[in-house]
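1. Sequence first, predicted coordinates after that:
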Amino acid sequence: MNPRALLVCAAAFLGERAWSQSLSPTFVPEARVDAMLQKAEQSNPAQKSRLLNRASRKLQASAQKNPANAPTLQMLVWLSYAKQDAKLFAQSLQRLQALGQGQASDYWAAAEWLFGLEDYVGALEFIRYYEATEGQTLRSASSKQAIYLRLYQGDSALSCAAQYCIQKPNDPRAALLYAQTLGELGASDEAFLAFASLKKLFPENTEVRWQYLLWAKANDRLTEALAEAEGIWSDPDITERAKVAYASQLLTQNPRDQPSAALAVRWAEGLLRQDSANPAYWALRGDVARWLDDLPTAEESWRHCLSLPGGAQWPVFQQILQLDLDKGDSEALLIDAKAAQGAHPEHPFGSLFLGVAQSRKGEHAQAHAILLEGINRFGSDKEVREQYLLYLGEVCYRLGLLNEFRGHFDEAISISRSNPTVLNNYAYFLALLRIDLKKAEALALRAVAIADQEASFWDTLATVYASQGKHAKAQLAMDRAHSLGADPTKPVQTTNEGYEP
């Protein structure tokens, strides 16, 4: 994209009339358009769209006749934002800025919008408008730094960070921006010295210490990173919540990244050495172990967490329930689901997990009853409703309630047409019933198009093709499933129980 494509000349906006910044603003109300917009807000979607388009044309015509009328331009700013017309939004706002009538919040909205469209030069211009009104802020300085880095203008990025640091000498965030910019530019030694100075200047600032730790980890200074980590987790002035939150950030990294793994393990161990009766620390140990695929340690940690006072929190129950599902342990799943619902009867997924557990035990009638109760209580939320519908569809299939089975899956698809699990499971059960196989094929193909690395979805497609008698296609789909990790000893038509919450 041309970086100044959205900041076109005034002639493109105002016809052939030349724009002059010497124009004085006028303030003629746009009463008719205002009435039209109020009517649009009370209209159905189709009528609203027509009214907004009509209002836009009227306002643009008005702007051609009176290019300095502030109310016209202000309404165009609002309308173009509502219609997601970035070009008109930027043009209108530029005119308001030239008239001295723009708002800082609008300038920032334009900068963010243009940044998202990769119009970095345009974004910089609106950031400057914002700074002319509000002064330089951390948000504007860091945004300019990010833009300069994307434009490969390292000197400008460093200069921007340095200027803000000079402007805010007592703000650790300003100094952090400077140190991080040095790191981004590959000046490792200079960044290390900057971080060391930062720690001396702001010894009580935990965020400075954390950012230094991350920088050290990323630059193969694991000894320094571990030392800083121990300083944070053993600091009595840092809250328990903050210590857990910092460690949890490490779990967003690749678990095969050795420095991240070492830091996460040491952090959890260090916290437990300080307070072995703290359920939050045991929950963190379980999360770290699960992140590292150490499932026995994860389960042992979470179950110990549940046994401690205050440890029976829903997220811990959910981790345990997911482990039960992954292992296919229906006995443990039912026990844990009952315990979870007993501890959290108002949680929207309590009944869902209990219904799933009963279904896995073959108690389909009981599962149907608890799932219906759950969807009636908690189904006003679309995301929650979709999950209940998914399992109600499965349970109704197993109970032979075929109309209800199809109704639940159809409604789930109407909520989210791009959920591959819903598409996959519906297709699978249709294939097993050998009904509506064209629909089953379409659903299965959509599922693998959305999630083409999911072996069980290719397994379903193979089952559909086999049900249609398309054996060559079935074998190709099963070969793909095998290549993605499906059991190679299984025949084409395999069991596929699908989604687990």
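-> Great, that's in hand. Residues are numbered from 1 along each chain as shown.
2. Please make it C-alpha for all contacts and neighbour counts, starting now.
-> Noted.
3. Downstream of the helix or strand hosting residue 195, the next helix or strand is which one?
-> Taking DSSP states H and E as the definition, residue 195 sits inside helix 188-201. Where DSSP H and E defines the elements, the next helix or strand beyond helix 188-201 is helix 206-218.
4. List the contacts of stretch 263-273.
-> Stretch 263-273 has contacts (CA atoms under 8 Å, 6 or more residues apart in numbering) with 225-226, 229-230, 233-234, 247, 250-251, 278, 281-282, 284-285, 288.
5. let's bring in a second model and compare:
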Amino acid sequence: MMTILRTIFILLLLTTFGQSSFAQKKKKKNKSNISIAPVQFLTEEEQAEVDHYFLEGEKYFLLQDLSKAMSAFQKVLDLDQKNAAAHYKIGQIYSENGDMSKALPHAIFAKSYNPKNKYYYLLVSHVQTNLGDLNAAEKTYLEMLSEVPDTENYWFELAAIQFYQKKYEAALVSYQKAQDHFGPMEEITIQKQQIYLKMNRLDLAIKEGKELVALYPNEPSHALSLAQMMLSNDKYEEAEKFILSKVDHYQNNERLYIFLSEAYSKQKKYADAIDVLKVPFESTTLDLSRKIRTMAGYLEMLPNEELNQPLLELAEALVKTHPDSYQALAMTGDLYYNINERAKGREYYIQAVAIDGSNYNIWQNILSLDLELEDYDGVIEHAKMALENFPNQATLYYFEGTAYLIKNDYENAIKIFNAGKAYAARDANMNSLFHGQLGDAYNSMGDHSKSDDAYEQALKAKPDNDHVLNNYSYFLSLRKKDLDKAKEMSSKLVTDFPENSTYLDTHAWVLYMMEDFSGAEKYLKLALQYEPSGTIIEHYGDALFQLGKIDEAIIQWKAARDMADDTTTLDKKIADKQLYE
């Protein structure tokens, strides 16, 4: 047991003295020439005691028992106040404990008494840096590099401190010193690039980048970094020339083609920009999201005769390369939508939700296109499918109910609207839309009591719902019920929408039913200025007839007949010169 302990102690002793530089004590035969600095005159007995406590301190320091280590090193100083190694170790302990203010004087003392020991300089600079005194740390590094041989690798640390202090010129000098010693290095060139960029010396940063590419010709990351730097600093033409000089060398490097595309695009060479995207879009290794972001940038330019077909080819390549990606299919759907091929766009959207139905926006796109294409059965089918994924989305009920309403399937419309309105209760606008549609459905079924109640609920949620104000006031006028209320609503409409022919016609018809034929004539005449329809022209003829302007009325009825599908009533009015309502 004693042999093992003695061996460990000797190893500990050798390790300790191998890592630190101490001043020599008096040389003795068969003794190591590395020892504690004999700064003051000590007897041999005192020196032995110093050595003993120092070794004790080193042992506890290595065992991370810092309290005992500190005590031992302090005993060294009690015997030898100017012992540089003990000051260094005490400084180390304070540093490890985070007490930099106490560590600093010990570190400085050690360095002062042994100015050739790099570890003492490094402790001083470490403490100064942690204290935030970077200027002092910089001076310490400079002193060490001047005084201590074989410390050239610390030019990097010095340069980093100078860079942090925005002493860019000084940092460049330090990196150049490192380069003079070690030769060209990737790290040095990259750091010099960053400094030049901070100094707004883009030309020099690019020059360093080109040197780096030349130094490492088989490393594409440097070419990519340089291309990106040029693009980020609006050097689009220079980036184009540089990338074109490298695409053959780095064949099929997808990111390089992406950058080339960006360089073309920034110069408004859109056809070229799209053409060079074929390589990355046919690649399975390039990130799909990067492709989609690139293509998305062109959507706002569409439709465009020059770009439509090239983008379609890219989209097809995207889907071919990523056949199981709903994002690729959805992006292709977006493309077809933007070039006004709505049906084709819907096909891709439907394929996308077949793979992953969790994207609500795609479902909305499908339903909007169903309505636009007047495929009301498609609206109903797709709304039901979407509700399986999003059962609490009021908008989906609204789409389905509206499709039933358009198909005159009022019972199913009412059923769906009543089911969905619970999910719309917290949204005033949506709540008003649901009740408005219910009002229309109940009115079409002849249930005026429920219709009026639904309209009232709609206006309670959103008093300026123009669809409800129009329909409610018009249906009341047809029933000649609550005409004052109808007039109040229609008056609000024509005030808010003075150029809407439908609303002007509604207001005119309310006035007509109130036997204000002059007022009706006035607003019908206004309506005809904007968007005349057969109904508005017929109403205008009716108002003229009521005002005794028979011949003028017949002229309007004949004009309305030319625009009508069913002319039975109009033919009778014209033939009999009589009003039939």
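-> It's in. Here the structure is a predicted model, which means the values were calculated and not measured.
6. care to give me the TM-score?
-> With the length set by TM-score structural alignment, normalised by the length of the first structure, the two chains reach a TM-score of 0.51; 314 aligned residues with a CA RMSD of 4.3 Å.
7. Which among the contacts of stretch 263-273 of the first structure count as buried?
-> Buried subset of these (neighbour count, 16 or more other CA atoms under 10 Å): 225-226, 229, 233-234, 247, 250-251, 278, 281-282, 284-285, 288.
8. so which two of these are the farthest from each other?
-> For those, with distances taken as CA to CA, the pair at the greatest spread is 225 and 278 (24.7 Å).
9. Kindly name the residues of the second structure that line up with the helix ranked longest in the first structure.
-> Under DSSP state H, the helix in the first structure containing the largest number of residues is helix 45-65. Using TM-score structural alignment, helix 45-65 of the first structure corresponds to no residues of the second structure.
10. For that helix, buried residues please.
-> For helix 45-65 of the first structure, using 16+ other CA under 10 Å, the buried residues are 48, 51-52, 55-56, 58-64.
11. got the residue ranges for the helices in the stretch 151-300 of the second structure?
-> 155-164, 168-182, 186-198, 202-215, 220-232, 236-246, 254-266, 270-275, 278-281, 288-299 (DSSP state H, counting those that start in this stretch).
12. ugh, wrong one, I meant the stretch 301-450 of the first structure
-> Counting by DSSP H, counting those that start in this stretch, the stretch 301-450 of the first structure has helices at residues 314-327, 330-343, 350-360, 364-378, 382-399, 402-415, 420-433, 437-450.
13. which of those is buried the deepest?
-> helix 350-360 (a mean of 26; mean count of other CA atoms under 10 Å).
14. about what we covered before: and residue 72 of the second structure, which of the helices of the stretch 151-300 of the second structure is closest to it?
-> Nearest to residue 72 of the second structure among the helices of the stretch 151-300 of the second structure is helix 155-164 (32.7 Å), distances taken as CA to CA.
15. what about the closest one, distance to the chain center?
-> Offset of helix 155-164 of the second structure from its chain centre (CA atoms, centre = their mean, to the nearest Å): 34 Å.
16. Stretch 182-193 of the first structure now?
-> Between the centre of stretch 182-193 of the first structure and the centre of its chain there are 30 Å (CA atoms, centre = their mean).
17. Residues in contact with it: which ones?
-> If you take CA under 8 Å, 6+ apart as the criterion, stretch 182-193 of the first structure is touched by 154, 158, 179-180, 215, 219.
18. again, only using 10 Å
-> Stretch 182-193 of the first structure has contacts (CA atoms under 10 Å, 6 or more residues apart in numbering) with 146, 149, 152, 154-155, 157-158, 161, 176-181, 194-199, 212, 215-216, 218-219.
19. Show the buried residues in these.
-> Those of the contacts of stretch 182-193 of the first structure that meet the buried threshold are 146, 149, 154, 157-158, 161, 176-181, 194-195, 198-199, 212, 215-216, by 16+ other CA under 10 Å.
20. Go ahead and confirm residue 392 of the first structure touches residue 366.
-> No: applying CA atoms under 10 Å, one finds residue 392 of the first structure not in contact with residue 366, separated by 11.5 Å.
21. anything in contact with each of these two?
-> Taking CA under 10 Å, 6+ apart as the criterion, residue 392 of the first structure and residue 366 both touch 355, 359, 372.
22. Check which helix or strand the residue nearest to the spatial centre of the first structure maps to.
-> Centroid-nearest residue in the first structure: residue 252, 12.8 Å away (criterion: CA atoms, centre = their mean). Per DSSP H and E: residue 252 of the first structure is located in neither a helix nor a strand.
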